[in-house]
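> build me a model from this:
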Amino acid sequence: MKKIFFAVAILFVTTSSQAQLGDVLNKATSIATAAGFDTNKLTAGIMSKLTSRLSLTKEQNPKVTSAISTFLAAKSKIMPLLQSNKIEYAQKQTSLLSNLKTKLTGILLQNQMNKFLGLKPTSNTPTNILSQLFY
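Predicted structure coming up:
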């Protein structure tokens, strides 16, 4: 009986924690959207460019989409730092980009990865959607 009660208590705590985490993620996403950083639209726009330029296969496409979406969701959380602490923003953006590159290295072929890295704009240009990945 104690084991069952303990298992139910753990399940309740885990579910409650997941719900709170979901609320935080939803809040961060809504703040980013209000600031003009819509992760869904950005993911779709970026993927339209990457799919054609990297010649992604049907197997690679959902994996790359997931990696890009995860990256943009994480980036949306650090966007307020761009106004308040540019140094911390730059450090976190560098870390996020490094994690994205690591994920993509496991998905893309070497020549595709080289093409991806070559897509980096020379400067942060708001009209170039790929700037959202690199800056």
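> contacts, neighbours, all on C-alpha from now
Fine.
> report the contact partners of the residue nearest to the spatial centre of the chain.
Of all residues in the chain, the one closest to the mean position by CA atoms, centre = their mean is residue 71, 1.5 Å from it. Residue 71 makes contact with 96-97, 100 under the criterion CA atoms under 8 Å, 6 or more residues apart in numbering.
> which non-adjacent residue is nearest residue 116?
residue 54 (6.9 Å; CA to CA, 6 or more residues apart in numbering).
> next up, for comparison:
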Amino acid sequence: MKKIILACLLIVGASTASNAQLGDLTKQASSLAGAAGFDVNKLTSGIMGKLTPGLALTALQQPKVTEAVSGFLGKKANILGLLKSDPAKYASQFGSLFNGLKGNLGGILGKDQMTKFLGMKPATNNPTNVLSNLFY
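Purely as a prediction, here's the structure:
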């Protein structure tokens, strides 16, 4: 009986320690992205402010598009460091992320909406245009 209780305590302790370490990594990634001026929640809100009227999103589409955009920006935050250290690797990984976003949105948006979305791409990566965060 003592061995079973001891084994359970060890499992709980190991689980707690691993979750604590993962939490620290998540906080580090968030703080690095925040230090770079990349606030996922704020950017998602700004982007949705442009996409909702621009694509005439329905009430059913809005939360799904918000989730897709937020998830994309969260993943992008994890690779932003590569932009300076290894631009080629950033471009490759960003391309994969963007293709994933397009795939997600393709299942949510209609064909005309998807065409409008792709047409909303800014001509250049302009930091004053919140949509640049989706396309660059």
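> ok, back up a step: what about the residue nearest to the centre of the first structure, which helix or strand?
Using DSSP states H and E, the element containing residue 71 of the first structure is helix 60-78.
> name the helices or strands packed onto the host helix or strand of residue 20 of the first structure?
Assigned by DSSP H and E, residue 20 of the first structure falls within helix 2-34. Applying 3 or more CA pairs under 8 Å, 6 or more residues apart in numbering; DSSP states H and E, we find helix 2-34 of the first structure packed against helix 60-78.
> for residue 54 of the second structure, helix, strand, or coil?
Classification of residue 54 of the second structure by DSSP: H, G, I helix; E, B strand; the rest coil places it in helix.
> for residue 88 of the first structure, see how far away the residue nearest to residue 116 of the first structure is.
Residue 54 of the first structure sits 31 Å away from residue 88 of the first structure, going by CA to CA, to the nearest Å.
> same check on residue 78 of the first structure?
9 Å.
> likewise residue 68 of the first structure?
Taken as CA to CA, the span from residue 68 of the first structure to residue 88 of the first structure is 21 Å.
> between those two, which is the more surrounded one?
More crowded of residue 68 of the first structure and residue 88, by other CA atoms under 10 Å: residue 68, with 22 against 13.
> nearest residue to that one in space, please, no chain neighbours.
Spatial nearest neighbour of residue 68 of the first structure, excluding adjacent residues (CA to CA, 6+ apart): residue 43 at 6.4 Å.
> hmm, that neighbour is touching residue 67, no?
No. If you go by CA atoms under 8 Å, residue 43 of the first structure and residue 67 don't touch, sitting 9.7 Å apart.
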